[in-house]
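sequence first, then the predicted structure:
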Amino acid sequence: MKVLITEYVLSTYYGDNSIIDLMPEAIAMVRSLVRSLIVSRAYVGVTISPFISSSLLPINGNVIRVDPHDYFNEVKRVSGDFDYVIAIAPPRELIKVVDVIDDGKLLQPPKNLIKLFSNKYDAIKELSKCGFRVPKTELITSNDVNNHVQQFHSPAVVKPTYLAGSECVYLVNNDYELRRALAYAINCDPDGMAVLQEFINGVHGSISIVYGVNGPLFYSLNLQFIKNDAGSLHFIGGILPIRKRELQREVEGLVHGIFSCYPELRGYVGLDVVWNDGGIHIIEVNPRPTTSIAGIVSLYPGFGRHILSTYSKDAMGTIFLGDAVNGYAYYVLYDNDSEKNLGTDDIDKEVISVFQRS
């Protein structure tokens, strides 16, 4: 099976600093995906910008240099040589790139669900209709900030509707912080919109899932590390898998419940969640591989076989990572400006460090 991995940040970098902060996670996800798919005997191609040193991706896959200024057309052209494609990108760009790929080639959710879940407001609204626990969430534009400030209840989280990870995400506790955070988030968002979300007290984590035609094939519950830097929230790493049995049973029910509501789901899906005595709350949906894949593959190199089984009608059963492996992996982002010199040819360090412990 021939699989193309196309990661927006790695493919569109052309020497500026506008997307450099997303580079560590991009490299970690691609490295891990390539490793696990090759172990599972797939032929793998990876699109990459000519402005990035090949030493940043010491992989055995076929590196395909693409024009970063014509990325979407390049992906359309290159994808014709592959059986399947896995696209990774920030939400708005992800919608655009899957639009140029043939429907039957996506090893991930279909285009309509990628569009739905990429919008942080629409995703929560739809999940609420299916009966899942979600935070109260409001959509805000620059024209109606005053109305929402008057109805504000602290604490709350403000974030853009279409950005990835923890870009421009803020925890606010009063009117002043809310106005400032909304201005930043609206300015960050490509559509000039932000969401104001109830802050759920509890343990922050994520759920990594692979869906096939018959339902979930794999899932893992992961702990997330979130840094609060004077109200600005940043994801800095995580630990997996969490094996608490009572929690695992609830996660398994949630994973199957989402498939019951959206039976067309396929491939890797990541959920950002918070759990407390009231249960598991879904905060966001990522219809693409997430950073947790770095920890998963370090413990379970054969993870790629589940992704390759996305369209197999013979794939049965659901594997929980905590039952499939021993020990734990924890992964942390480097915070070192010297690692950001992407023009050198001798960088061979892991840009995300992954450690294993029993």
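Here it is on my side, so go on.

from here on, just use CA atoms for contacts and neighbour counts.
Will do.

quick check, residue 265 in a strand?
No. If the criterion is DSSP: H, G, I helix; E, B strand; the rest coil, then residue 265 is coil and not within a strand.

end to end, how far does stretch 7-18 reach?
End-to-end span of stretch 7-18 (C-alpha to C-alpha, to the nearest Å): 16 Å.

can you list contacts of that stretch?
19, 22-23, 26-27, 30, 46-52, 65-69, 71, 87-90, 93 (C-alpha atoms under 8 Å, 6 or more residues apart in numbering).

surely residue 234 meets residue 228?
Yes. Using C-alpha atoms under 8 Å, residue 234 is in contact with residue 228, at 6.6 Å.

correct me if wrong: residue 42 contacts residue 4.
No. Counting by C-alpha under 8 Å, residue 42 stays clear of residue 4, with 10.1 Å between them.

out of the two, which sits in the busier spot?
residue 4 (29 against 18; other C-alpha atoms under 10 Å).

check which helix or strand covers the more buried one.
Using DSSP states H and E, the element containing residue 4 is strand 2-7.

contacting residues for residue 171?
With C-alpha under 8 Å, 6+ apart, residue 171 has these contacts: 155, 156, 157, 158, 231, 232, 233.

doesn't residue 197 make contact with the second one?
Yes. With the criterion set as C-alpha under 8 Å, residue 156 and residue 197 qualify as a contacting pair; they are 5.7 Å apart.

then this one, side by side with the first:
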Amino acid sequence: MTWAGALRGEGMTRIFVYEPLSADDPGTTQALGRGTPAHEEMLAAGRGMRDAVAADLARIAGLAVTVATGEQEAGHALRTVRRAAPESSIDFVRRQALLHDLCWIVAPESDGLLLRLREAVGDARWIGCSAAAIRVASSKKATCAVLATAGVATPLAFAKDHRGPWIVKPDDGAGTLETRRHATRAAAEHDVQHRRAAGRHAVAQAFVEGEALSISMIAGPDLARPLAINRQRLAMDAQGWLHDLGVQPAAIAAADARTATLHALASRVASAIPGLLGYVGIDVVWNEREGPVVIEVNPRVTCAYVGLSALLRRNVAQEILALHAAARSGEVAADVPA
């Protein structure tokens, strides 16, 4: 059965794909500074994720895909729409949602953006996590507290008597933006106070030594299906600022001794945060002494999605749509094809 048959019974099922930076969202662009290295880096990442999702969707029978683009972007293989100034990005997404059957939004949690976009789209058309799950995952402090209560290792487990470096980052930040390592806890706390005085929400965490990994998984009611374990490439400059050098999808083989433990961890995270649905990314540091330590949970598509369908030799977007269809119809997660 095509998606048209599953959702409307006739015609094509219309799906809207939106990523704020590639769609020239003025707020997100202004926050990064148009043309700055941070803006260019995040713009490239945003376009990559948007196009990976859209390409997977375009291969599914019965779907008509629309992609939001910006004025500076020349040409696209799929149907495109643009925000009409002075229309706000939220109003633009709300209007497009009414013109489509489904919406797949790729956006950061920063400043509540992902949550506000979810509210604009509404439950019926949204592909992704619940508002409650996004609210928890949008705060690194709240995420660590919830996971620690569930017995999942987080940087909180290292805080007491930690004499090593500390990390300061935005509580709702994405990637490594404004993330800085300090040699001492006192220096980190000073940084936090400085940021809060400027009106920015920041958290300090004990720096966890180890290999930076991430888990790509599909989550749903009673379901946590790991898709791949990825390696994150990070660098630190002389001032302690962290920089994201990209991700290597599916870098950790199934035969790796850590794989079973990481798969079990994904299930525990999904159980600890109800409402995770669809693609979810879990950032992890593998510590030699403690094993996997969860740093944050991303309730949305991450950079590791790019190229993932080709690596796995199956359409990840199709699996996610099947899961959402099953969730809406009340079918059990086990009935969703692997």
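Structure received. Remember, predicted model here, so these are calculated numbers, not experimental data.

circling back: which of the contacts of residue 171 of structure 1 are conserved in structure 2?
Retained in structure 2 by both residues aligned by TM-score structural alignment, their matches' C-alpha atoms under 8 Å are the following of the contacts of residue 171 of structure 1: 155, 156, 157, 158, 231, 232, 233.

state the distance from the alignment partner in structure 1 of residue 299 of structure 2 to residue 117 of structure 1.
Here residue 299 of structure 2 is matched to residue 287 in structure 1, going by TM-score structural alignment. Look at residue 287 of structure 1 and residue 117 of structure 1: by C-alpha to C-alpha, they are 7 Å apart.

between these two, which is the more surrounded one?
Between residue 287 of structure 1 and residue 117, residue 287 has the larger neighbour count (other C-alpha under 10 Å), namely 27 against 21.

need the contact list for that one.
Contacts of residue 287 of structure 1 (C-alpha under 8 Å, 6+ apart): 108, 109, 113, 114, 117, 118, 268, 269, 270.

tell me which residue of structure 2 lines up with the fifth one.
When the structures are aligned by TM-score structural alignment, the residue of structure 2 matched to residue 117 of structure 1 is residue 137.

swap in the first one?
Across the two structures, residue 108 of structure 1 finds its equivalent in residue 128 of structure 2, going by TM-score structural alignment.

residues contacting its match?
Per C-alpha under 8 Å, 6+ apart, neighbours of residue 128 of structure 2: 104, 276, 277, 278, 279, 299, 300.

what's the neighbour count on the fourth one?
Residue 278 of structure 2: 28 surrounding residues under other C-alpha under 10 Å.

all helices for the stretch 201-350 of structure 1, in order.
245-261, 292-299, 304-308, 321-324 (DSSP state H, counting those that start in this stretch).

that older thread, which one of the contacts of residue 171 of structure 1 is nearest residue 36 of structure 1?
residue 233 (30.6 Å; C-alpha to C-alpha).

so that closest one touches residue 170, yeah?
Yes. In this structure residue 233 of structure 1 lies within contact range of residue 170 using C-alpha under 8 Å: 5.6 Å.

so between the two, which is more surrounded?
The neighbour comparison of residue 233 of structure 1 against residue 170 (other C-alpha under 10 Å) goes to residue 170, with 27 against 20.

aligned partner of the more buried one in structure 2?
Checking TM-score structural alignment: residue 170 of structure 1 goes with residue 180.

surely that match touches residue 170?
No. At 9.9 Å, residue 180 of structure 2 does not count as touching residue 170 under the criterion of C-alpha under 8 Å.

and the longest strand for structure 2?
Determined from DSSP state E, the single longest strand within structure 2 is strand 223-236.

residues contacting that one, please?
With C-alpha under 8 Å, 6+ apart, strand 223-236 of structure 2 has contacts from 212-219, 242-253, 259, 263, 266-267, 270, 304, 333-334.

please convert the buried members of these into PyMOL selection syntax.
The buried subset of the contacts of strand 223-236 of structure 2, as determined by 16 or more other C-alpha atoms under 10 Å, is captured in PyMOL by this line:
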select buried, resi 212+213+214+215+216+217+218+219+242+243+247+248+249+250+252+259+263+266+267+270+304+333
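
which stretches of the stretch 1-150 of structure 2 form helices?
Using DSSP H, counting those that start in this stretch, helices in the stretch 1-150 of structure 2 cover 3-7, 26-32, 37-58, 89-99, 113-121, 131-137, 140-149.

how close does residue 201 of structure 2 get to residue 170 of structure 2?
6 Å.

if we can go back for a sec, quick check: PyMOL command selecting the buried ones in the contacts of stretch 7-18 of structure 1.
Buried subset of the contacts of stretch 7-18 of structure 1, written as a PyMOL selection, criterion 16+ other C-alpha under 10 Å:
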select buried, resi 23+26+27+30+46+47+48+49+50+51+52+65+66+67+68+71+87+88+89+90+93
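
the equivalent of residue 281 of structure 2 over in structure 1: neighbouring residues, count only.
In structure 1, the residue matched to residue 281 of structure 2 (TM-score structural alignment) is residue 270. Residue 270 of structure 1 has 22 neighbours, counted by other C-alpha under 10 Å.

in contact with residue 270 of structure 1: list those residues for me.
206, 207, 208, 209, 285, 286, 287, 288, 289, 290.

mind redoing it with 6 Å?
Neighbour list for residue 270 of structure 1: 207, 208, 285, 286 [criterion: C-alpha atoms under 6 Å, 6 or more residues apart in numbering].

residue contacts, the first one?
With contacts taken as C-alpha under 6 Å, 6+ apart, residue 207 of structure 1 has the following neighbours: 220, 221, 270, 271.
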